[in-house]
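A.B. asks: How does the following fold in three dimensions:
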Amino acid sequence: MNPSIKIIKTDQAAPAGGHYVQATLFQGTMYISGQLPVTAKGQHTFNEPFEIQARQALKNLLAILEAAGGKPSDLLKVTVYLVGVVHWPAFNLIYAEMLGEAKPARSVVPVPELHHDYLIEIDAVAAV
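C.D. replies: You can find the predicted model right below:
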């Protein structure tokens, strides 16, 4: 691995569940892996309502960002994968609440399904 690439890892977010890391940092740009609504202790929340899943996925993303010294205003681009566009309005409210004044570029991608039947996954790029 390139020695200039730093691996970001925190126990405040869901652990990486496969052949990947929570995030990487290279030359001030942080790439946060897709975050499913899994708790920091590895507990699945796929049976929970959408709102709980959305908050958990965002909580994971923000915890990883914070582990690198970042804050929501450092987010450059967020990509959200939603199962069912019906969840879009609820997500917008939770997203605005949790990110506060930060308004990074964003894409919301409706998808037919996600791993473990989750309803949301979020990844991001940030300047840290």
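A.B. asks: all contacts plus neighbour counts: C-alpha atoms, from now on.
C.D. replies: Noted.
A.B. asks: next SSE after the lengthiest helix in the chain?
C.D. replies: The longest helix of the chain (DSSP state H) is helix 50-67. Proceeding N to C from helix 50-67, the next assigned helix or strand is strand 75-83, under DSSP states H and E.
A.B. asks: From the contact counts, what lies against that following strand?
C.D. replies: Strand 75-83 sits against strand 105-111, strand 120-127, with contacts defined as 3 or more Cα pairs under 8 Å, 6 or more residues apart in numbering; DSSP states H and E.
A.B. asks: Another for comparison:
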Amino acid sequence: MSKNTITTEKAPGAIGPYSQAVEAGGFIFTSGQLGIDPATGEFGATVEEQTRLSLENVKAILEAAGAGLNQVVKTTVFLKDMNDFVRVNEVYSSFFEQPYPARSAVEVARLPKDALVEIETIVVKG
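C.D. replies: From the prediction side, this is the model:
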């Protein structure tokens, strides 16, 4: 099985020893994307802005791989505070259409760079 790394300057670069995404076995696996503006390197000020930026970054990575959000089959949403769940859902729902991807949402003790949200995806290619 071969695997290909996917990178784009339209999303923030990796801050550690990992790829923005990897394509293997007909799937694309994106690394968790923080709510950072790739042009400025700045976080969104609110959880809504960070969610939007996170999903824009996912979208840019998928486009670099020749895919789109409509091919996402699974997402994982990591939240600093589960009390933000409803606010994150409001933004999240503007990026996906039915049938929605499967999803897990979990509260974590801490995210990289003290982010409020991080989102990763699994995509079926083709």
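A.B. asks: After superposition, what's the TM-score here?
C.D. replies: Put the two chains on top of each other and the TM-score (TM-score structural alignment, normalised by the length of the second structure) is 0.91; 125 aligned residues with a Cα RMSD of 1.5 Å.
A.B. asks: Just to check, residue 44 of the first structure is in contact with residue 52?
C.D. replies: No: with contacts counted by Cα atoms under 8 Å, residue 44 of the first structure stays clear of residue 52, the gap being 11.3 Å.
A.B. asks: Just say which of the helices and strands packed on strand 75-83 of the first structure is most tucked in.
C.D. replies: Ranked by mean neighbour count, these are led by strand 120-127 with a mean of 23 (mean count of other Cα atoms under 10 Å).
A.B. asks: Determine the angle, from 0 to 180 degrees, between it and helix 50-67.
C.D. replies: On the basis of axes from the mean of the first three to the mean of the last three Cα atoms, to 10 degrees, strand 120-127 of the first structure is oriented at 20 degrees to helix 50-67.
A.B. asks: wait, doesn't residue 118 of the first structure sit right on residue 38?
C.D. replies: No: in this structure residue 118 of the first structure lies outside contact range of residue 38 using Cα under 8 Å: 9.5 Å.
A.B. asks: Residues that sit against both of those two, list them.
C.D. replies: Common contacts of residue 118 of the first structure and residue 38 (Cα atoms under 8 Å, 6 or more residues apart in numbering): residue 45.
A.B. asks: and for stretch 100-110 of the second structure, what span of the first structure is it aligned with?
C.D. replies: Here stretch 100-110 of the second structure aligns to the first structure at residues 103-113, judged by TM-score structural alignment.
A.B. asks: Same question for stretch 53-65 of the second structure.
C.D. replies: Under TM-score structural alignment, the match for stretch 53-65 of the second structure is residues 56-68.
A.B. asks: Give me the residues contacting the matching stretch.
C.D. replies: Taking Cα under 8 Å, 6+ apart as the rule, stretch 56-68 of the first structure contacts 8-10, 12-14, 22-23, 32, 35-40, 71-72, 95, 98, 120-124, 126, 128.
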